[in-house]
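Engineer: the following block contains a protein sequence and its predicted model.
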Amino acid sequence: MKILYGVQGTGNGHISRARAMAKALENYPELEIQWLFSGRSPEKLFSMEAFGDYWWREGLTFVHRKGKVSPIATTRQLDLRRLLRDIRELPVHDFDLVISDFEPVTAWAARRHKKDSLGLGHQYAFNFTIPAPRFQWAARAIMRAFAPAQSSLGMHWYHFGHPILPPIAQPHGGSANEEAHILVYLPFEHHRPLLDQLATLPQRFIVYGAPVELEAASNIELKAPSVEGFRQDVAGARAVICNSGFELIAETLTLGKPILTRPLAGQFEQEANAQALRELQLAEVVDRVNADTIGRWLETQPAGVRIQWPDVAGQIAAWLADGRRQTAAQLAERLWEQVIPGRGATMSSALQAAD
């Protein structure tokens, strides 16, 4: 089977999930994968060895300014003519299946040519009734139209009674200097004020997502993007401060680290994620990240929730190799039976409440 697999390159969560899928798919040589990435300029992609001779298209992405989605900047950077040309000219007829991890060029090309397509990722969980801001019908409609697929495998931290899969969250190794620092990953914030706030606190911070050439206080270490370095720093962290993206929080939950999170304003998915985190009691959600909110959070001596997710990527790869004979609901049920909530009574009570 020849599969065209499109991945949204905005942020790092989609690519992190794709790396796990690439590793799992290597076990099935009968599946021939052609990767395509969009939404980020090619010079900003890094650690892409797992994807071989991948294709790149400009695609679509949202522009952020100081922690908010900027509709005007997003519209200005959109090259609609190029997008439509890329959709029209993408050779989907050469493939048996098109998979889209919220990647619009492959998804719309498959729809245009009536090619078998599968949506795979967190955004497809919003095809169901799950925690989300009320009355944001336009935002929900845009999400559903962004990268449509004939069928889908949505993912979330909980199934909420629907055929939704657990996250693809790669396990992290331990660290010799565990709990020596707080990891901060807020790539869409206004970084100078953020660093000034962190400088007033006594804790040590490792910050990813900010320009490394910025001047920082002695308690702050700025680090450039690095897959393995980032994973090690998450594993060794006392706690994690981040926006409300899906993948990093899922991976942090495998470690049982306390999480302080702020959703991007005007970003429907992140605001919905924040609502789910509150309902499931998995993280502390705040409207702003500054010295006051961080200090108050740390004073409570927050405890993390540890969840052991199954090998979701491996079982999806096996499901694809088996010709998708099981339904998505059967696959989801089998995977959720393998989820193990560990340290953190709040998760168990939250799951019971959700049931």
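Structural biologist: Yep, that arrived. Residues are numbered from 1 along each chain as shown.
Engineer: CA only for contacts and neighbour counts going forward, please
Structural biologist: Fine.
Engineer: the stretch 201-350 of the chain: strands as residue ranges?
Structural biologist: With strands called from DSSP state E, counting those that start in this stretch, the stretch 201-350 of the chain shows them at 205-208, 220-223, 237-243, 259-262, 284-285, 307-308, 340-341.
Engineer: list the contacts of the fourth one.
Structural biologist: Defining contact as CA atoms under 8 Å, 6 or more residues apart in numbering, one finds that strand 259-262 is touched by 239-244, 249, 252, 274, 282-289, 294, 297, 304.
Engineer: for that strand, what is the distance to the chain centroid?
Structural biologist: 14 Å (CA atoms, centre = their mean, to the nearest Å).
Engineer: go on, the first one?
Structural biologist: The gap between the average C-alpha position of strand 205-208 and the chain average comes to 19 Å, counting by CA atoms, centre = their mean.
Engineer: show me what contacts the closest residue to Phe95 other than its chain neighbours?
Structural biologist: Of all residues not flanking Phe95 in the chain, Lys2 sits nearest, at 5.0 Å (CA to CA, 6 or more residues apart in numbering). The contact partners of Lys2, by CA under 8 Å, 6+ apart, come to Leu31, Glu32, Ile33, Gln34, Asp94, Phe95, Asp96, Leu97.
Engineer: the structure to be compared is supplied as follows:
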Amino acid sequence: MKIFYGIQGTGNGHITRGRIMARELQAANLEVNYLFTGRPQDKFFAMEVFNGHQWREGLTFATNKGKINHLKTVLQSKPLNFLKDIRQLDLSAYDLVICDFEPITAWAARRQNKKTVGICHQYAFQHDIPRAGNDPVSEIVLKKFAPVDLSIGLHWHHFDQPILPPVIETPFIPERIQKNKIVVYLPFEDQQHIIQLFARFKNFEFFIYSPEASPSHHAHIHCKPLSLTGFQQDLSDCAGIICNAGFELASEALQLGKKILVKPVHAQMEQASNAAALSLLGYGQMMQTVDARRIEPWLYETKAIRVTYPNTAKHLVQWIKDGMPPVEQSWCNQIWSEVNITPVELS
């Protein structure tokens, strides 16, 4: 079987999931070619697992100070280039197209009548799951951005729906957690404002990651550029993470048993819904703005939840090899039965 796999690269979560799927697909001896869009080509990193890949500009969302800017999004989009890329992407040699919310792949496959399977968190919103911040624009984006023939939605809990657990790494749990170490990843916020805010909490060490690392003049604040290895090392032995409400990073934090404080990107329904789900499940806390009054009590919180998820990627690859039978609740329930939830003491 020859597979074409399109992955949205606007955030790192889709790429992280893609790396895990790529390893399982390779282990199953399936031939896969990849396409990435959503950010400049030179901003991708740690892409070796994809064994060479295509790149197109694609579509992305413009943000300003932690909020989606719809006008700027429209103005910076290049619809003629986007349509050209759809027309020129030749999928005739492939038996299956997989889409991780990547629009060029989805629309090219639809144009060429190629069977398309969507695997990502966004497709979970086709089911009855917690939602917040609904608006007509968000609904259109979810339905029309990357349409597929068959979708597999991913979430932290099943909510009695035919969805699956996150595609996530099996964690390495360090023997010792640094209880005052906090990882911060708020790339859509003003980084100087972030540094100034955390400067007041001198009893904690903050490791702030961003696409463009700002200099820090505070001994307890460490500003770092994006790095797969460095970020995973800091995440593994920290006590908690403060981040936007993206799906994949929160999944990693849950798997590692970290306390979580999320600040959803404004005017982004998916992130608002993720934050609501974390609160509903008791897996994390949320704040609507980056607010020191919300951050301070959370810093001194000594309890967290570890949710150990199964190897969902392996289940998915086997499902693909089995011919992609109809997604039945019994199959989903079997995979969810492998989830283990345990309390964690951080003191």
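Structural biologist: Happy to help now that I have it. Quick caveat: nothing in here was measured; it's all calculated off a predicted structure.
Engineer: TM between them?
Structural biologist: Once superposed, the chains reach a TM-score of 0.95 (TM-score structural alignment, normalised by the length of structure 2), with 343 aligned residues with a CA RMSD of 1.6 Å.
Engineer: circling back: nearest to Asn127 of structure 1, out of the strands of the stretch 201-350 of structure 1?
Structural biologist: Closest approach to Asn127 of structure 1 among these (CA to CA): strand 237-243, 22.6 Å.
Engineer: rewinding a little: what is the most widely separated pair among the contacts of Lys2 of structure 1?
Structural biologist: So for those, where distance means CA to CA, the most widely separated pair is Leu31 and Asp94, at 13.8 Å.
Engineer: which residues in the stretch 201-347 of structure 2 form helices?
Structural biologist: Along the stretch 201-347 of structure 2, counting by DSSP state H, counting those that start in this stretch, helices occupy 228-237, 247-256, 269-281, 292-299, 312-321, 329-336.
Engineer: Lys115 of structure 2: which of these is closest?
Structural biologist: helix 312-321 (12.3 Å).
Engineer: and Ile307 of structure 1, how many neighbours?
Structural biologist: Neighbour count for Ile307 of structure 1, taken as other CA atoms under 10 Å: 21.
Engineer: and it, what does it touch?
Structural biologist: Leu253, Thr254, Leu255, Gly256, Val339, Ile340, Pro341, Gly342, Arg343.
Engineer: for it, which non-adjacent residue is closest in space?
Structural biologist: Pro341 (4.5 Å).
Engineer: re earlier: just the buried members of the contacts of Lys2 of structure 1?
Structural biologist: Among these, those classed as buried by 16 or more other CA atoms under 10 Å are Ile33, Gln34, Phe95, Leu97.
Engineer: those residues into CSV, with extra columns for secondary structure?
Structural biologist: Below are the buried ones among the contacts of Lys2 of structure 1 laid out as CSV (DSSP: H, G, I helix; E, B strand; the rest coil):
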residue, secondary structure
Ile33, strand
Gln34, strand
Phe95, coil
Leu97, strand
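Engineer: for the closest residue to Ala24 of structure 1 other than its chain neighbours, the count of nearby residues, please.
Structural biologist: With CA to CA, 6+ apart as the criterion, Ala24 of structure 1 has its nearest non-adjacent residue at 5.0 Å, and that residue is Gly314. For Gly314 of structure 1, the neighbour count with other CA under 10 Å is 19.
Engineer: does Gly314 of structure 1 touch Tyr28 like I think?
Structural biologist: No: applying CA atoms under 8 Å as the test, Gly314 of structure 1 and Tyr28 come out as separate, 10.3 Å apart.
Engineer: all helices for the stretch 51-200 of structure 1, in order.
Structural biologist: 71-76, 80-89, 104-112, 137-146, 191-199.
Engineer: follow-up on the earlier one: mapped onto structure 2, which of the contacts of Ile307 of structure 1 hold?
Structural biologist: When you map these onto structure 2 and apply both residues aligned by TM-score structural alignment, their matches' CA atoms under 8 Å, the shared contacts are Leu253, Thr254, Leu255, Gly256, Val339, Ile340, Pro341, Gly342.
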